[in-house]
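**Student:** got a predicted model here, sequence first, then my questions.
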Amino acid sequence: MTSASFLLLNLFLLLITSNSLSLASVSVQQSKFWSQNVDSNMPQSILSKLSPLSESEAEMFTPLASKKYFLSNPKFCTTANLVCSVAVKPLPPTNINYAHFTDKVYVPMEQVHPASLFRLSVIKKGHKVTLPTNLDRELPNRSFLPPQIARNIHLSASELQRIFPTAFSIPMTKAAIQLSLSHCDAPTVKGERRGCLKTLEDMIQFSRESLGSKHLVALASDYTKGVGNQVVMIENVKPYKTNKIVACHEMFFPFATYYCHKLPSTQIYAVDVVKPNKIGTTNKMFVICHMDTSAWAPDHVAFKLLKLSPGKGEVCHWITQMDLIWVGSD
């Protein structure tokens, strides 16, 4: 047994036998931070990612995570609800960030559903539209790490492979992590502010600073499982009177992480859709429209699909259950 494993075992025994350790949950603190900064209910996609760690467990793991010899093990992964040893199929880049199109984040046409990208004129009341298949995509559930642990884990291939070697031993999971890192490392486009946020608190703080707002409203599409590739009718469209939004897209790392970015000249629309002949069964979904595409690469997949060129038209896409939109409430 290595010295690191021996120390970890002793800390777990201490956790089990000590009556003085607090049983308060980290999720309570995460929920409190949300309520202090966000004027809307927490969507299910975020609620499911709250940490199951107790404060005592977080205190136990924090000094370990700061050590160079720290290595995840099944107990840590289970206790913190991480995904360390599951085969994960990489998501197409189009599901994460439409604005980027670089050598690192290449999007082949065959990976793009024809309904994934569209013009604003498509979302009008009474129109029938086909929803893209990527609305059905989802990643294994992982929880956010507490800030004191997350700050000791850096988003780099070498660091993640050292801490989560089992994940990197699975080719599909390794590929999913590498794709996520390519987005985190991609250059910004003109006017963009972005970051890969490893904690719920960091995501909220990033959005507050980017929007210059003390309080936020979180917008999330209704659960979209099973709606991909289906024809729906648009029942209502509500534009939000702001062009200042932060879009956050779920990435794959062993712990919950979101890629968030603020782009200029972006509009958000709430769209009520209903399946034809299914009266009363309405889903509220959100659409983002990038109104200024002048800084996008000329060979961007959106231009090929919509027969446009940079700056010559807006590009819109649906928000999935893996996405979150932030707007200011003040």
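**Tutor:** Received it, and whenever you're ready, just let me know what you need. Residues are numbered from 1 along each chain as shown.
**Student:** C-alpha only now, for contacts and for neighbours.
**Tutor:** Noted.
**Student:** wait, a strand at Leu7?
**Tutor:** No - for Leu7, which was evaluated using DSSP: H, G, I helix; E, B strand; the rest coil, the result is helix, with no strand membership.
**Student:** which positions in the helix or strand harbouring His183 come out as buried?
**Tutor:** Counting by DSSP states H and E, the element that carries His183 is helix 171-185. Neighbour-count burial for helix 171-185, counted by 16 or more other CA atoms under 10 Å, picks out 172-184.
**Student:** so the residue nearest the centre of the chain versus Trp296, what's the distance?
**Tutor:** By CA atoms, centre = their mean, the mean C-alpha position of the chain lies nearest to Glu250, the distance being 1.7 Å. Distance from Glu250 to Trp296, counting by CA to CA, to the nearest Å: 22 Å.
**Student:** likewise for Val129?
**Tutor:** When distances are taken as CA to CA, Val129 and Trp296 turn out to be 26 Å apart.
**Student:** leaving out sequence neighbours, find the closest residue to Leu263.
**Tutor:** Nearest in space to Leu263, with sequence neighbours left out and distances taken as CA to CA, 6 or more residues apart in numbering, is Glu192 at 4.8 Å.
**Student:** what about the helices in the chain?
**Tutor:** When assigned using DSSP state H, the helices of the chain occupy the ranges 3-17, 26-37, 44-47, 55-65, 74-79, 147-150, 157-163, 165-168, 171-185, 200-211, 301-306.
**Student:** next, format those as TSV and append distance to Leu324.
**Tutor:** Shown next, in TSV, are the helices of the chain (distance: least, CA to CA, whole Å):
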stretch	distance to Leu324
helix 3-17	36
helix 26-37	14
helix 44-47	9
helix 55-65	26
helix 74-79	25
helix 147-150	20
helix 157-163	25
helix 165-168	26
helix 171-185	17
helix 200-211	10
helix 301-306	22
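**Student:** try this one next to it:
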Amino acid sequence: MTLLFTNAGNKVGFLPREVAESIPFSTDKVQEILAPFAIDPESANAEVVKDTINDCENPPRAREVKYCATSLESLVDQNVARLGTNIRVLSTPEGKKQEYTVLAGAKKIGDDRVIVCHKEIDDTEVYTVPLMGADGTKLKAVTICHKDTSGWDPDYIAFQILKIKPGPPFCHFLYSDALV
């Protein structure tokens, strides 16, 4: 299959905790959030901020524990609180767009407790899947398998792409800037 392993376009890093805690984080305070970053309230970036905050304020999906980290420290604190101190952080290395072949040796990582993109979802497994590019490049793609999607929104984009309804399991590769 032809794949492009790149980042999702998130060029922004985490704010230090003391800075993050000084900025309100709610949909009714969007203007106060945009101002320190000089984000035009009518811009596409402002829409991303609004959508992110709105997503954080929405209730979690079935069997999901939702936590929106505002700093690297808060992300680490939450992960240690949920998973303990024996933690591995994984990501997919960047790779150019080309044909990739899945090689033997997919490996399940850890137990069924994972935190992905600030989401901890029951019945989720993490794998590394070895791939070989047409140019001979090898990489291990981090892959997430959602074993039970029965409580998910039927309009979720993955169901539309796969032409399935909630319920059956599905797996997907992660962007290079996604952390597991």
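**Tutor:** That came in fine, so what should we check first? For clarity, every value in this text was computed on a predicted model and none was experimentally measured.
**Student:** if we can go back for a sec, so which of the buried residues of helix 171-185 of the first structure comes closest to Lys307 of the first structure?
**Tutor:** Using CA to CA, His183 is the member of these that sits closest to Lys307 of the first structure, with 25.2 Å.
**Student:** tell me the counterpart of the closest one in the second structure.
**Tutor:** Residue pairing (TM-score structural alignment): His183 of the first structure is matched to Asp55 of the second structure.
**Student:** contacts only, for its match.
**Tutor:** Asp55 of the second structure makes contact with no residue, according to CA atoms under 8 Å, 6 or more residues apart in numbering.
**Student:** what's the match for Asn24 of the second structure in the first structure?
**Tutor:** No Asn there; residue 24 of the second structure is Pro. Using TM-score structural alignment, the equivalent of Pro24 of the second structure in the first structure is His154.
**Student:** quick one: its match from Leu64 of the first structure, how far?
**Tutor:** Distance check for His154 of the first structure against Leu64 of the first structure: by CA to CA, it reads 14 Å.
**Student:** of those two, which one has the most company?
**Tutor:** When neighbours are counted by other CA atoms under 10 Å, Leu64 comes out ahead of the other of His154 of the first structure and Leu64, with 19 against 11.
**Student:** Phe144 of the first structure versus that one, what's the distance?
**Tutor:** If you go by CA to CA, the gap between Leu64 of the first structure and Phe144 of the first structure works out to 17 Å.
**Student:** and Leu216 of the first structure? What does it align with in the second structure?
**Tutor:** Taking TM-score structural alignment as the criterion, the aligned counterpart of Leu216 of the first structure in the second structure is Ile87.
**Student:** which one is its match nearest to, not counting chain neighbours?
**Tutor:** Here the nearest residue to Ile87 of the second structure in space, its sequence neighbours aside, is Val80; by CA to CA, 6+ apart that works out to 7.8 Å.
**Student:** neighbours around that neighbour, how many?
**Tutor:** Other residues within reach of Val80 of the second structure, judged by other CA under 10 Å, total 13.
**Student:** tell me which residue of the first structure lines up with Leu162 of the second structure.
**Tutor:** Using TM-score structural alignment, the partner of Leu162 of the second structure in the first structure is Leu306.
**Student:** can you give me the strands for the first structure?
**Tutor:** 128-130, 193-197, 216-219, 231-239, 246-250, 258-262, 266-274, 282-290, 315-318, 323-328 (DSSP state E).
**Student:** now for the second one, which elements pack on it?
**Tutor:** Under the contact criterion of 3 or more CA pairs under 8 Å, 6 or more residues apart in numbering; DSSP states H and E, the helices and strands touching strand 193-197 of the first structure comprise strand 258-262.
**Student:** list the helices and strands the strand it packs on packs on?
**Tutor:** The elements that strand 258-262 of the first structure packs onto, with contact taken as 3+ CA pairs under 8 Å, 6+ apart, are strand 193-197, helix 200-211, strand 246-250.
**Student:** whereabouts in the second structure does the first one align?
**Tutor:** I take that to be strand 193-197 of the first structure. Against the second structure, the aligned range for strand 193-197 of the first structure is residues 65-69 (TM-score structural alignment).
**Student:** buried set for that stretch?
**Tutor:** Taking 16+ other CA under 10 Å as the basis for neighbour counts, the residues of stretch 65-69 of the second structure that come out buried are Lys66, Tyr67, Cys68, Ala69.
**Student:** can you lay out those residues as a markdown table showing distance to Ser91 of the second structure?
**Tutor:** Compiled in a markdown table, those are given as follows (distance: CA to CA, whole Å):
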| residue | distance to Ser91 of the second structure |
| --- | --- |
| Lys66 | 20 |
| Tyr67 | 20 |
| Cys68 | 19 |
| Ala69 | 18 |
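**Student:** and which of those is nearest to Lys147 of the second structure?
**Tutor:** Proximity to Lys147 of the second structure was ranked across these by CA to CA; first place goes to Lys66, at 18.1 Å.
**Student:** the closest one touches Asp122, doesn't it?
**Tutor:** No - in this structure, Lys66 of the second structure is not within contact of Asp122 by CA atoms under 8 Å, at 11.6 Å.
**Student:** the helices of the first structure: which one's closest to Lys241 of the first structure?
**Tutor:** Judged by CA to CA, the one of these that comes nearest to Lys241 of the first structure is helix 200-211, at 14.1 Å.
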